[in-house]
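**Q** sequence and predicted structure are below.
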Amino acid sequence: MAIAPDRTARAAPVQLADPATYRVGVPHAEFARRRREAPVSWVAEQPRVRPSSAGPIVDSGSGYWAVTTHAAVVAASREPGTFSSGRRGAFLNDPRTKADLEFVRQLLINMDAPEHTAVRRVVSAVFTPRAVGRLRDQVTDHARTVIRGCLEKDRFDVVTDLAAEVPLLVLADLLGIPRADRHLLYGWSNRLVGFDDPEYGGGDVEAYRQAFAEAFQYALRVAEERRRAPRDDLVTRLATAEVAGRRLSDREFCQFWLLLVVAGNETTRHLISGSVQALVEHPGERDRLHAAGQDALPTAVEELVRWVTPIMQFRRTATGDTELAGQPIAEGDKVVLYYASANRDGHAIPGADRLDLARDPNPHLSFGIGPHFCLGAHLARLELSAVLTELLPHLPAVELDGPQVRLESNFVNGIKSMPVRVRA
């Protein structure tokens, strides 16, 4: 018998689904209220008008269950058969057509087992701790060069001059593409992940599709080159890989390549910039880290990953009538796992509203949990650690030098611009 969940609760004072809400920061007070009142609570999505070449498109979301406590997010993440990534995709916006759904299902994060397991296996060996460890010298060199260039200026932008540059250089090397092309990757990921931000398209469907098309055309050229002349790089592995006895189609290759492009630079960029912001705004913790030195970095990195939580949420869809944290959920309901809220849950992480760079243990969920645990977690940690290692001697002299501009997104916790200066 179908469950008829109660969706008549009073409207929340903050619209969690609205990208504009996050222009002033993550609404931690609203998440705290929801954790107190109901770990799983209903969010009504307001209709949004999106521009397109065919005229305005009204995007009327179905509404969803917001999962806000650490325990509930963990529980749902560990039941992928009940809370599916593939049924309607992992993004908050619903696919508009069956074709749209089939398109997004070719992206790893929008797959369920067994397809997810088979495709993930293609690249998982590249991101093991041992494999990432072999990139240490390369990552360190990039961090040192970029930070040296920043420090030579009286003033620089943490996002564009530092946080974007390091992961882009690492990604260009990892994918075996010219470093000069790294800013193409930056532009595509901004337009795709920052889709709702007015600067990057303002929800324009055509601009989004154009970014996909440009990225796919580039990826196909790279794939053709690797198939003609294989190299020892990740793109060759993808271009020649077989899943379930067959080679990836061109579209599947492009989707996988684009996922690596976006995840490899977008999330790490926001992690680095958010970490610098946290250190500047919490001088006591910054000075403690500066005094403790490099030995304290591994623990500090985990806390900064928790504090920033670059990916704020992923969506799941209930495959049948079920229950989560005492809340009945009907088959087909949208369920959104809020890592940004779970990481501030004091029941799981005591004193979670306080930045504590010596926090241990630190059971944060910034990289997810379960079968969709972030493939690039070890690389993200390495890149942030390399940046902090090079920046650590200069941290006490770094201070904000103008307003920060945040990304208008309900998906990533991002900063677009953060000017700083380094006192002499």
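**A** On my side now, so go ahead.

**Q** C-alpha from now on. contacts and neighbour counts both.
**A** Will do.

**Q** and for Arg269, the neighbour number?
**A** Around Arg269 sit 30 other residues, with neighbours defined as other C-alpha atoms under 10 Å.

**Q** and it, what helix or strand is that in?
**A** helix 250-281 (DSSP states H and E).

**Q** what does Val119 give?
**A** In the assignment (DSSP H and E), Val119 maps to helix 115-124.

**Q** can you pull the buried residues of the helix or strand just after that helix?
**A** The first helix or strand that comes after helix 115-124 along the chain, using DSSP H and E, is helix 129-133. Taking 16 or more other C-alpha atoms under 10 Å as the neighbour-count basis, helix 129-133 is seen to contain the buried residues Val132.

**Q** got another, please set it beside the one above:
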Amino acid sequence: MKIVVVGKGGREHALVRALAESPGRPEMFCFPGSDAIFQLAQPVPADGLESLVGWMKENDIGLCVAGEESYLVKGEGLANLCERAGIPCWGPHLQSAQLEASKEFAKTFLERHNIPTAKAVACATLDETVAAIGGKYPTVLKFDGLAAGKGVAVCLTEPEATAFLDEVFAQNRFGPGRVLVEDFLTGPEISIFAAIVDDHYLIFTPARDYKRLGEADAGPNTGGMGAVASRRLIPAELLTEIERGIVGPTVSGLRKDNLPYRGFLYFGLMLTPEGPKVIEYNCRFGDPECQAVMPLVKGDLASFCLAGAKGELEPGLISFDEGWSVCVVLASAGYPETSRSGDVISGLDAVETARIYHAGTKRKGQGEWETNGGRVLALVARGETRDEAVTNAHAATDLVSFAGMQRRRDIGICNFED
């Protein structure tokens, strides 16, 4: 089987590797890809969605796997174009991907189907937003569109809110879009992933990511500085509650609203004193949670995704390791406000007990790797216990370095309840 993965980051590197390790050893391709991904997959000579789908059709690609969210909502949508070309696609249609592309769309969906979430007001202007906040802090502000994981601000004070709103309305950092003013929720967060095929679903291994740049969740928000994953991350009875109150009703809501869905769906949840509530949906695997979860997936992921893309959920094709996985992200100097490229990375060859996923790197000829973005690398290690996985991941990370490198040394160490 020939498979194309669409995307270029650390998540796609993890997906390509997991799919490539399937028993059938599929022939892997990637668009737009990266130097690291192209060590596992062949590049696709395309310059956009239309030419990508045309190339896939001409080259008898058997499965397209959507990694990066932006392609799901570009133009007519990746999945929609694939369907028209007769190519099975593991990723939702354009209209369904609005659950991620528009936070206002997602909020109205949640409210319509009585799925627990924070109350929110959508605002079109700065004045409307300030009025909706009404001087009440803390508050949560969310840019309505895609923002590469940086469109949400948890504002404890008025100056924090003012700074974020200046980015949105004055600097136009994320482009045109409305802002949701949302009630502030308290409690630990959890990431739940489900493979959805029409009205059937399978829940993957839960994970928790670490969004703040600094240890103990200090500093600015980022796209994610690490993650921990395990079937034992939360009690079984809590996962059952989440399935019954959130995952199941979401799948039913998609069907009721005629929103076709075949692919991964991410549920970002807050475990509040009143119970689990949805913070956000992502219409793909999380990043860096994907890097933590994929090493725990056993079996034939390629055949699982192909069957799902064709309308059959086949849970017997895969299983999940009952141990733990810890992912530590290494970021470049200046991240998240800026990023620095061109710093030589050393120590990669010394890592033997962890997986290395490249997010923002490039290769100098056939030799050294260097930084080429904000989040540079993710090092992932497994263990039968949480402590073992933490020790393995941080020991491997200690071997890697580059000028200006930023990392958190508490990834996986904080208790879940912290």
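**A** That came through fine. This is a predicted model, so every value here is computed, not measured.

**Q** where does the TM-score land?
**A** Aligned and superposed, the two chains score 0.28 in TM-score terms (TM-score structural alignment, normalised by the length of the second structure); 211 aligned residues with a C-alpha RMSD of 7.8 Å.

**Q** give me the next element, helix or strand, following the helix holding Arg269 of the first structure.
**A** Downstream of helix 250-281 of the first structure (by DSSP H and E), the next one is helix 283-292.

**Q** the helix or strand just after that following helix packs against which elements?
**A** Sequence-wise, the next helix or strand beyond helix 283-292 of the first structure is helix 297-308, with elements assigned using DSSP H and E. Helix 297-308 of the first structure sits against helix 250-281, helix 377-391, with contacts defined as 3 or more C-alpha pairs under 8 Å, 6 or more residues apart in numbering; DSSP states H and E.

**Q** adding distance to Val398 of the first structure, write the ones you listed out as JSON lines.
**A** Conversion of those to JSON lines gives the following (distance: least, C-alpha to C-alpha, whole Å):
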{"stretch": "helix 250-281", "distance to Val398 of the first structure": "7"}
{"stretch": "helix 377-391", "distance to Val398 of the first structure": "9"}
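
**Q** closest to Arg306 of the first structure out of these?
**A** With respect to Arg306 of the first structure, and counting by C-alpha to C-alpha, the nearest of these is helix 250-281 at 9.6 Å.

**Q** list the buried ones in stretch 252-259 of the first structure?
**A** Glu252, Phe253, Cys254, Gln255, Phe256, Trp257, Leu258.

**Q** from those, which is closest to Ala278 of the first structure?
**A** Lowest distance from Ala278 of the first structure to these (C-alpha to C-alpha) belongs to Leu258, with 29.5 Å.

**Q** so the closest one sits against Glu214, correct?
**A** No: the criterion here is C-alpha atoms under 8 Å, and Leu258 of the first structure misses it with Glu214 at 10.8 Å.

**Q** how many neighbouring residues does Phe320 of the second structure have?
**A** Around Phe320 of the second structure there are 16 other residues, counting by other C-alpha under 10 Å.

**Q** how would you label Pro220 of the second structure: helix, strand or coil?
**A** What DSSP: H, G, I helix; E, B strand; the rest coil gives for Pro220 of the second structure is strand.

**Q** and the gap between it and Leu52 of the second structure?
**A** Separation of Pro220 of the second structure from Leu52 of the second structure (C-alpha to C-alpha, to the nearest Å): 36 Å.

**Q** that older thread, on contacts alone, who are the packing partners of the helix holding Val119 of the first structure?
**A** Helix 115-124 of the first structure is packed against helix 234-240, strand 242-243, with contacts defined by 3+ C-alpha pairs under 8 Å, 6+ apart.

**Q** which one of those is the most hemmed in?
**A** Ranked by average neighbour count under the criterion mean count of other C-alpha atoms under 10 Å, those are headed by helix 234-240 at a mean of 21.

**Q** before we move on, back to that, Pro220 and Leu52 of the second structure: who's more crowded?
**A** When neighbours are counted by other C-alpha under 10 Å, Pro220 of the second structure and Leu52 differ, and Leu52 comes out ahead with 21 against 14.

**Q** element containing that one?
**A** When secondary structure is defined by DSSP H and E, Leu52 of the second structure falls within helix 49-58.
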